[in-house]
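Q: okay, sequence plus prediction incoming.
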Amino acid sequence: MTANPALLLILGAAGVPLLRGLPRRALMAAVPVAGLVLLWALPEGAASGLQFLGLELTPVRVDALSRVFATGFLIAALLTMVYAMHLRDTLQQAMILVYAAAAVGGTLAGDLVTLFVLWELAGLSSAFLIWAGRNERSHRAATRYLAVQLLSGLLMLAGIVLRVRSGAGLEFGHLGVDAPGGALILAAIGIKCAFPLLHSWLTDTYPEATIVGAVALSAFTTKFAVYTLARGFAGTEMLVWIGIVMAVFPIFYAVIENDLRRVLAYSMINQLGFMVVGVGIGGALGINGASAHAVADMVFKGLLFMSVGAVMLRTGTANGSDLGGLYKSMPQTAALCMVGAASISAFPLFSGFATKSLIMEAVGQEQLTVAWLLLLFASAGVFHHAGIKIPYFAFFAHDRGYRVAEAPLNMRAAMAMAAVVCVAIGVAPSLLYGMLPYAVDYVPYTTAHVINQLQLLLLAALAFTVLVRTGLYPPELRSVNIDADYVYRRALPQSWRALSWAADAVRGRVGPVLRRRGGELWEITTGPLRPGSRVARPWSTHLMVWWTALLLGAMLLLAFL
């Protein structure tokens, strides 16, 4: 039977609470590395099958698409575990490994049942990273998060059942929207991938996770969804326009958002939009672009969450209105944050430049002019709200007087490792291109592409500078902005209160009348059964015998008929 790196991660998670000090930290770092070694030791095409309840399952299937995503997940797991080494909370550390195991195992799953089990495990284990905040806000956010994850799982299960009943089988390959259960499975993926109007769980819950938990959340759930989308729905045209909306609308929310972790959550939806566009286009270039950008995003988005988490650890807040001037006391964190900002903004020599350009090239080759222009706008927007806003308001805005210590050594080590990966992919894209599902015949570093990208970034930076200097930039207000979560934060509670008020009013007016009429009806219907009534009086024996004979005869007659 083919070995599964996910099992290695789960075994490591079981060992974390049993160790202390240096042995525990060594185990935390060694397990993802061992998983990487095991993953790349498996030959492409390797698979393992087994019978379970009469079903043919394939728990492990290795191909180029699954390998590149699993590699990204294991790198993200290593970075997160190094970042979490200072914690004394072994629950978080163990759950991160279980969470990573679910993503890796789901990526290697060759059948829909295995995928479903690990889909649910990913949702459950990640909820613990929000509950670990151990306060009222995190508890409520985790409950909402888990409800959404379970809804996604139920939709996927319903889709799988429909496929089995139709005889389509359990193989996890290309599904398509029109296939039996395809629409339900796509809806399940759409929830975890933060499709428009299904996205608010992400911006609602990620900022309430623990500092380390937010880093893990940024890497696994949504990229796991991107993988399933690429595996099952590549080339689905409507995904192009869903991705366009995802790439564009978060910009407007991120600009006015005060909580920097919520800014990064909106930025995550923006980057997911690019990946979904790549999957929708399909083909070699589209799938390569979505896969490469997903791996790069696991690292540079994690780096940005790490840097904001370090700020939050030292200052107790992630609100832009309360931060500024931290470059004086946290210069290393500030520099590493800027590497993440440059990467997400697709600066030349950083990872985003090498990966996002694959998607833009795929859109260009399909001659989707409107889509290309909207993605260009989204590229400028992400530089505006993530590439500039995050480092500016955290480290370089108005000095709030914070004089704090640098981030702990393990945090800076994790951020430095992520920064090295970002620069390595940007400087030598072939390192990542060589792992992609299809051969890459694309060179990102052409004169025209570099100049065009620098012009775009320069104009976006100029716009930000002008808005800030003229006072037109939206101020960082101490508030919570609500978008699609208005439905369950405001609309549903208000509707419930309105219905309760209406029910109380109806009960107050109609209740007494119904009770009076009901009492009268009760008197009429129960009157013959009361003491002294004809039915309640003692009956003679011979009359009872006649009634018994009559009933038995009626039963025999009915049985005969």
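A: Here it is on my side, so go on.
Q: CA atoms for contacts and neighbours, from now on please.
A: Noted.
Q: gap between whichever strand or helix holds E520 and the chain center?
A: E520 belongs to helix 492-526 when assigned by DSSP states H and E. Helix 492-526 has its average C-alpha position 44 Å from the chain's average C-alpha position, going by C-alpha atoms, centre = their mean, to the nearest Å.
Q: mind listing what's buried in stretch 115-130?
A: By 16 or more other C-alpha atoms under 10 Å, the buried positions in stretch 115-130 come out as 115-116, 118-130.
Q: check stretch 547-556 too.
A: Buried-residue list, stretch 547-556, by 16+ other C-alpha under 10 Å: empty.
Q: can you tell me the element the residue nearest to L74 when sequence neighbours are not counted falls in?
A: Leaving out its chain neighbours, the residue that sits closest to L74 by C-alpha to C-alpha, 6 or more residues apart in numbering is P32, at 5.5 Å. Secondary-structure element containing P32, defined by DSSP H and E: helix 21-41.
Q: the buried residues of stretch 115-130: which two are farthest apart?
A: Maximum pairwise distance among the buried residues of stretch 115-130 (C-alpha to C-alpha): 23.3 Å, between L115 and I130.
Q: quick one: contacts of stretch 155-171?
A: 56-57, 110-113, 116, 179-189 (C-alpha atoms under 8 Å, 6 or more residues apart in numbering).
Q: buried subset of those residues?
A: Buried, going by 16+ other C-alpha under 10 Å: 57, 110-113, 116, 180-189, out of the contacts of stretch 155-171.
Q: nearest to L50, of the residues you listed?
A: For the buried ones among the contacts of stretch 155-171, the nearest to L50 is L57 (5.3 Å; C-alpha to C-alpha).
Q: next one for the comparison:
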Amino acid sequence: MTSPALLLILGAAGVPLLRGGRLRQALILSLPVAGLVMLWLLPEGTSASFALFGLELTPVRVDALSRLFATGFLVAALLTSVYALHLRDSLQQAVILAYAGTAVGGALAGDLLTLFVFWELAGLSSAFLIWAGRTERSYRAGMRYLVAQLISGLLLLAGTALRVQEGHGLEFSYLGLNGPGDALILAGVGLKCAFPLLHAWLTDTYPEATVVGTVALSPFTTKLAVYVLARGFPGTEMLIWVGVVMTVFPIFYAVIENDLRRVLAYSMINQLGFMVAGVGIGGALGVNGASAHAVADMVFKSLLFMAMGAVLLRTGTVKGSELGGLYKSMPQTTVLCMIGAASISAFPLFSGFATKSLIMEAVGQEHRTVVWLLLLFASAGVFHHAGIKIPYFAFFAHDRGFRVPEAPLNMRVAMTMAAVLCVGIGVAPNLFYELLPHTMDYAPYTAPHVINQLQLLLLASMAFTLLVRTGLYPPELRSVNLDADAVYRRALPAGWNALTRTVPRLRRTVGTPLGHCATALWDTTVRSSVNGRVIAPWSTHSMVWWAVLLLGGVLLLALL
């Protein structure tokens, strides 16, 4: 059975072999389309299995959940490929297709070993999109990114090995938290999904990728992790609170961040939090909500990164303190960016409204009031920093005098395709709901729901306007905001440098006297004469006292 993943990966190898022109562009665009056709020609329930060393492997398994995510990955691959058509760097174009293929392969994997292989290939291939920047910053960021991905894969492999040792086999289905192997797998997935305190690799590295690279990074790695959570850990209570924390804390970082691509990186963590919380709620509505929002996020987050990439391409910067007034020279990009902003903010008639409401409804049906209120606060926050801040500071705000050409035609086509999908899902959500893994009866466009959402968005916009007009809104400043990455970028290097300076000093000040003492003690005990004090015969009562003292010391240490 041929997998769409192999089609993309093998087809990507042929991209650099073709010189630039129509032929290479045709190959780049035809691979995701052919993958979509191949995926939907595979009947639901299709699987291909074989035995290896007594273990059953299932490289391809097609069901509603895997098909939904694989479809999202292939659509995102098509959008990104169109966006990258203007590149002369065939390596980036090939890596995008191979990277998308690894995500599709992971979504269709029916066993943990196959998942691990595609998991690691995804991390390795995507690192090249950061290194493609060909700067010292991008090289170092790519290395940090690769280390995080490899650690995630090692945790997944270790957890898989423990499960096999416990007799659970390699089947990739519901895992739960029933043993140390499951905990290790969840830790590996959590690292790739940017759980709190494990998230710094995302905000550290995504903004260092190329214009096209950041767009390609946004839909695949983290959404593959969401898929694994939805498959292996639905209904896990811990994930509810992990997701809530993920939705809330990035808001505060995004408000003070000056780099607009880094603002979108924090916004990505915020949206991942909604998905993780939906998986934690579990049930048909929770899993459907997490899955639907993941696929919608692949589109509208890509659209926002595309808009910022176009701005970066034309102006050379995405710093909020340096931008403004671009709506005059880039009106089409401005409108398309605002569609992405409306989608991520869950405006009615846009995709985020149709998908995020499933998660909120699932939380409400579980009567989790505190969780629901925190997610509501996070919804207002994402409108504040992604729905308003991004388009406002990039295209409006103060006119910095930029008069630049519009984005290249292929970029605008890709953004238009993404915008059409955002509006299509929002206008006709029931068609999208039919693709979800569980059947449900849910209508997002009810009067109370629409009115409540519009009230939330109106109050959030009024708060933003008030803060800006009164000067209380944090200004866009050229600054570096330290996050959890300060641990491995500042604290650990500083500690290592201090240790390397301290050890030679201790060797000189303490080591030399201790060496002399040890030599003297050795001379006293070993090289002394037979009549020496230490090796001379000791009386019985002296040995008894020494034994009592040693035993008392051991007991005292045990008590402490």
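A: Everything's here; your move. If you're wondering where the values come from, they're calculated on a predicted model, not measured in any experiment.
Q: post the TM-score for the overlay when you can.
A: In this superposition the chains share a TM-score of 0.92, using TM-score structural alignment, normalised by the length of the second structure; 526 aligned residues with a C-alpha RMSD of 1.7 Å.
Q: so F300 of the second structure makes contact with T416?
A: No: judged on C-alpha atoms under 8 Å, F300 of the second structure makes no contact with T416 at a distance of 11.1 Å.
Q: in contact with the nearest residue to I189 of the first structure once chain neighbours are set aside, which residues?
A: Among residues not flanking I189 of the first structure along the chain, A225 sits closest, at 5.6 Å (C-alpha to C-alpha, 6+ apart). Neighbouring residues of A225 of the first structure by C-alpha under 8 Å, 6+ apart: I189, G190, K192, C193.
Q: need the longest helix for the second structure.
A: helix 283-315 (DSSP state H).
Q: what's the following helix or strand after that helix?
A: Heading C-terminal from helix 283-315 of the second structure, the first helix or strand you meet, by DSSP H and E, is helix 331-344.
Q: please report the distance of the closest residue to T317 of the first structure other than its chain neighbours from P408 of the first structure.
A: Of all residues not flanking T317 of the first structure in the chain, V311 sits nearest, at 7.5 Å (C-alpha to C-alpha, 6+ apart). Applying C-alpha to C-alpha, to the nearest Å, the value for V311 of the first structure to P408 of the first structure is 11 Å.
Q: between these two, which one's more packed in?
A: V311 (25 against 14; other C-alpha atoms under 10 Å).
Q: touching, that one and A318? I think so.
A: Yes: proximity of V311 of the first structure to A318 meets the contact threshold set by C-alpha under 8 Å, at 7.1 Å.
Q: anything in contact with each of the two?
A: The contact sets of V311 of the first structure and A318 overlap at A394 (C-alpha under 8 Å, 6+ apart).
Q: mean deviation of the helix or strand where V242 of the second structure lies from the first structure?
A: Using DSSP H and E, V242 of the second structure maps to helix 237-256. In this overlay with the first structure, the average offset of helix 237-256 of the second structure from its partner residues is 0.4 Å by mean C-alpha distance after the TM-score superposition for the first structure.
Q: give me the contact list for that helix.
A: Contacts to helix 237-256 of the second structure, defined as C-alpha under 8 Å, 6+ apart, come from residues 195-196, 262-264, 266-267, 269-281, 371, 374-375, 377-378, 381-382, 385, 474-476, 481.
Q: and if you look at stretch 175-190 of the second structure?
A: Residues outside stretch 175-190 of the second structure that contact it (C-alpha under 8 Å, 6+ apart) are 151-163, 198, 225, 228-229, 232-234, 236.
Q: count the residues that sit near the closest residue to L78 of the second structure other than its chain neighbours.
A: Take L78 of the second structure and drop its neighbours on the chain: the residue closest to it by C-alpha to C-alpha, 6+ apart is P32, 5.5 Å away. Using other C-alpha under 10 Å, P32 of the second structure has 28 neighbouring residues.
Q: any idea how far P32 of the second structure is from L514 of the second structure?
A: P32 of the second structure sits 69 Å away from L514 of the second structure, going by C-alpha to C-alpha.
Q: now L18 of the second structure
A: From L18 of the second structure to L514 of the second structure the distance is 69 Å (C-alpha to C-alpha).
Q: and if you look at F172 of the second structure?
A: From F172 of the second structure over to L514 of the second structure (counting by C-alpha to C-alpha), the distance is 58 Å.
Q: with neighbour numbers in mind, choose between the two.
A: F172 (19 against 12).
Q: which residues does the residue nearest to the more buried one when sequence neighbours are not counted contact?
A: In space, F172 of the second structure comes closest to D111 once its chain neighbours are excluded; the distance is 4.5 Å by C-alpha to C-alpha, 6+ apart. Counting by C-alpha under 8 Å, 6+ apart, D111 of the second structure touches E56, L57, T58, P59, L170, E171, F172.
Q: tell me which of those persist in the first structure.
A: Retained in the first structure by both residues aligned by TM-score structural alignment, their matches' C-alpha atoms under 8 Å are the following of these: L57, T58, P59, L170, E171, F172.
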